[in-house]
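> kindly generate the corresponding structure for this input.
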Amino acid sequence: MAIDIDTDTDTDTDTDTADPARRSAVTLRVLHETSYAYDAPVELAHHLGHLRPRDTPLQRVCEWQLSVAPQPDVADAEAEADADAFDPRVMVTQGVHQSVDPWGNHRASFSHSRVHDRLVVMSSFVVEIAPRPVLQPERSPPWEAVAERLRYRPGAGFDEAVEFTLGSAYAPREASLARFAALVFRPGTPLIAGALAMMHLIFRHFAYKPLATSVNTRAPEALAQRQGVCQDFAHVMIGAMRSIGLAARYVSGYLLTRPPPGQPRLIGADASHAWVSVWCPVHGWVALDPTNAVPAGTDHVTLAWGRDYADVAPLRGVIRGGGRAEPRVAVTVEPLAQASDPA
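Next up is the predicted model:
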């Protein structure tokens, strides 16, 4: 299929048209409820979730609560003594164990050894998000120079970005993805300019169709179909950049969606979201949303990041019994307040 290439990197978003120092941070509340009504009793279950948001230089977590019903098994007191058990911002159901994964994300695990036929997991939190710096794509070095810098060399000093140049289950390094990247990463193209062009390319030529793919669809299949959901858009962009030697990681989170003028915000109408973070030696990690063709801004709530979806799935588990049961997920993201402009 022929594709018209537009290398215009003007993102036309609020993050690029105003002085960040004069714009306000925003405060958002997120409610994420996952429920299962099992066809048959569950005899034993183990679950792992990435539901607690990260603190980042631009995002501050004000509070986070996690409730699980029925109550999970309660381990002994020593096992329950998590490192941040006394963090005043955190409140979790007894029996939930907290830990940190290799990428610094918070994760929660819990088990049920008693028979149950329903599970409800509710994550609720408040975050304050500051505006991101204005992007200057022309200041980034040529992508080839960055790819050369990121090549793995035995005995060389460790760079955290190198890990994200390697292929993963959902976003492998493959020839088809490299050819797709070559449509915008032409010789001498500044890295961020190329990444922005790829973001727009995916947005224009991929159809958003929730039932076209599954949670197990890989980037090469999504590229061939040119349709899918935010997870697929992110995997295609990540896999394409990795396939030419660049570093990109998968970011899970939420997006504040705004109802049409005059329409009320519907409770539970929002959804979890995913986007891409690209590494540049000048700009650091740059978050780009190919589903909406915008750099991530104050409407994007960061939950976790990793190599691909498999590293940061919101909730997954292994159960004995239960029959067939699809999860019901309801997400609400709403603004609470806006901080005053700095003096």
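> all contacts plus neighbour counts: C-alpha atoms, from now on.
OK.
> tell me which residues in stretch 210-230 are buried?
Neighbour-count burial for stretch 210-230, counted by 16 or more other C-alpha atoms under 10 Å, picks out T213, T217, R218, A219, P220, A222, L223, R226, Q227, G228, V229, C230.
> any idea how far it is from the chain center?
Centre-to-centre, stretch 210-230 and its host chain are 16 Å apart (C-alpha atoms, centre = their mean, to the nearest Å).
> endpoints of it, how far apart?
One end of stretch 210-230 sits 9 Å from the other (C-alpha to C-alpha, to the nearest Å).
> for the strand of greatest length in the chain, what is the distance to the chain centroid?
As assigned by DSSP state E, the longest strand anywhere in the chain is strand 26-49. Centroid displacement of strand 26-49 relative to its chain, using C-alpha atoms, centre = their mean, is 18 Å.
> show me what counts as buried in the helix or strand just after that strand.
As assigned by DSSP states H and E, the chain's next helix or strand after strand 26-49 is strand 59-69. Burial within strand 59-69, assessed by neighbour count using 16+ other C-alpha under 10 Å, is assigned to Q59, R60, V61, C62, E63, W64, Q65, L66, S67, V68.
> could I get the full set of strands for the stretch 101-250 of the chain?
Secondary structure of the stretch 101-250 of the chain (DSSP state E, counting those that start in this stretch): strands at 106-112, 116-129, 207-208, 227-228, 248-255.
> ok, back up a step: what's the angle from the longest strand of the chain to strand 116-129?
Using axes from the mean of the first three to the mean of the last three C-alpha atoms, to 10 degrees, the inter-axis angle of strand 26-49 relative to strand 116-129 is 150 degrees.
> show me the one of the strands of the stretch 101-250 of the chain that comes nearest H273.
Evaluated with C-alpha to C-alpha, these place strand 248-255 nearest to H273, the distance being 4.8 Å.
> now the angle from the closest one to strand 26-49?
Orientation note: strand 248-255 sits at an angle of 110 degrees relative to strand 26-49 (the same axes, to 10 degrees).
> another one to check against the first:
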Amino acid sequence: MSFVRYHIRHDTRYEYDQPVGESRQMLRLTPRELPWQHCLSHRLAVDPQPTRSNDFVDDFGNKVRTLHLQRDHDALVIRAESWVEVTPREWPELNKGLNWERVRSTLAYQAGKRFPPELLEANRFLFESRHVRVKREFAEYAHDCFPEGEAMLVGVERLMNRIFDEFTFDPEATTVSTPVTEVFEKRRGVCQDFAHFMLSCLRSIGLAGRYMSGYLLTRPPAGKPRLIGADATHAWVAVYCPESGWIDFDPTNNVKPDMEHITLGWGRDFADVSPLRGVLLGGGSHDPEIKVTVVPEGEFDEVYAEVEDAPAWLPGLSPEPEDD
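Presented below is the predicted three-dimensional model:
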């Protein structure tokens, strides 16, 4: 079976205007174990060292690390490094599945109806959440993509196509707190906005959709080297199909995720699966500096050849670089 291995380095740095006396942080930076994705190794470095840390699995199955810092600090640096192996996914034929009305009926609550575990899990993703709204205008937008009797996955793909065609990627148009209704009005935003909007459309017509958080391999311009820290976290959606389980769609890039998407985790929206979230005492104003680098195994030596803090090569993954 063919596969691709990636090294991911996710750096977060906070510089505080005033000393922080105490800080609690919650990290979701460990790639998920999936049928098509295996996390070969994962390590975390934190400066200053936390007083305590703890690991647990949240309600959605995501691995979480908590940090508790109890001494004064004016900066916080967190580096997560992972090696991940990705294999091709098996995709169902989009036009051979249940029509969307049948799926909606299967998911809908009925008194006395017994739901198997997989349907109970999917039901968690039918309703409004902090960043996803269920509204008539979203249903009307989606219905143009779901004519009567349409196979559900064909309609989902058509909705993804429409969002890609009608919305403009614009990092300056929104912030993390911009309401999805405003995104719809402006038709501009980033991957997080497009995922929230697509989920709003799907849930507004009674389909179950979850927010996917992870990374996407980006390609540098022709003739230019891959730059360290030039990547970012990425967001897309997954839709529940009773016959096939959860199927991913990426409205930002108009693709069905496969070998170049690395999954960190999922939730109802961004608030459930933010890679890093915390509370602190003191600090004044501060904004994080985030740098992400996704490197295919074959480019590892070239990218990190002259970097002083280059990551260690994972033993056993392939031969370590020889010394000059």
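> hmm, back to that, pick the most deeply packed of the strands of the stretch 101-250 of structure 1.
strand 248-255 (a mean of 26; mean count of other C-alpha atoms under 10 Å).
> before we move on, the earlier item: counterpart of the longest strand of structure 1 in structure 2, which residues?
Aligned by TM-score structural alignment, strand 26-49 of structure 1 corresponds to residues 4-27 of structure 2.
> what's the average distance of that stretch to structure 1?
Comparison of stretch 4-27 of structure 2 with structure 1 after fitting gives an average deviation of 0.6 Å (mean C-alpha distance after the TM-score superposition for structure 1).
> map S200 of structure 2 onto structure 1.
In structure 1, S200 of structure 2 lands on G239 (TM-score structural alignment).
> just want the most central residue of structure 2.
Nearest residue to the geometric centre of structure 2 (C-alpha atoms, centre = their mean): S213, 0.9 Å.
> residues contacting that one?
With contact set as C-alpha atoms under 8 Å, 6 or more residues apart in numbering, S213 of structure 2 has these partners: T233, H234, A235, W236, T263, L264, G265, W266, F270, V273, S274.
> ok, 10 Å please
28-29, 31, 192, 195, 233-237, 261-267, 269-270, 272-275 (C-alpha atoms under 10 Å, 6 or more residues apart in numbering).
> for it, which non-adjacent residue is spatially closest?
Nearest non-adjacent residue to S213 of structure 2, counting by C-alpha to C-alpha, 6 or more residues apart in numbering: A235, 4.8 Å away.
> how about the equivalent of that neighbour over in structure 1, secondary structure?
Using TM-score structural alignment, the partner of A235 of structure 2 in structure 1 is A274. For A274 of structure 1, the assignment made with DSSP: H, G, I helix; E, B strand; the rest coil gives strand.
> pretty sure A274 of structure 1 contacts G306?
No - taking contacts as C-alpha atoms under 10 Å, A274 of structure 1 lies outside contact range of G306: 11.3 Å.
> find residues that contact each of the two.
The contact lists of A274 of structure 1 and G306 share Y250, V251, S252, where a contact means C-alpha under 10 Å, 6+ apart.
> what's the match for the second one in structure 2?
In structure 2, the position corresponding to V251 of structure 1 is occupied by M212, as judged by TM-score structural alignment.
> circling back: more neighbours: A274 and G306 of structure 1, which one.
Neighbour count, other C-alpha atoms under 10 Å: between A274 of structure 1 and G306, A274 has more, with 29 against 21.
> residues in contact with the more buried one?
Listed by C-alpha under 10 Å, 6+ apart, the contact partners of A274 of structure 1 are 229-235, 250-255, 288-291, 300-305, 308-309.
> repeat for A232 of structure 2
A232 of structure 2 neighbours (C-alpha under 10 Å, 6+ apart): H10, G214, Y215, L216, L217, T218, I290, K291, V292, T293, V294.
> filter those to the buried ones?
Among those, those scoring as buried are H10, G214, Y215, L216, L217, I290, K291, V292, T293, V294 (criterion: 16+ other C-alpha under 10 Å).
> ok now do H7 of structure 2, which residues does it touch?
For H7 of structure 2, the contacting residues are 40-42, 81-85, 293-297, 299-300, 311, 313-314, by C-alpha under 10 Å, 6+ apart.
> what lines up with Q49 of structure 2 in structure 1?
By TM-score structural alignment, Q49 of structure 2 lines up with Q71.
> hmm, I was thinking of K63 of structure 2
So K63 of structure 2 corresponds to H106, using TM-score structural alignment.
> quick check: its match touching V100?
Yes - here H106 of structure 1 reaches V100: they are 4.7 Å apart, a contact under C-alpha under 10 Å.
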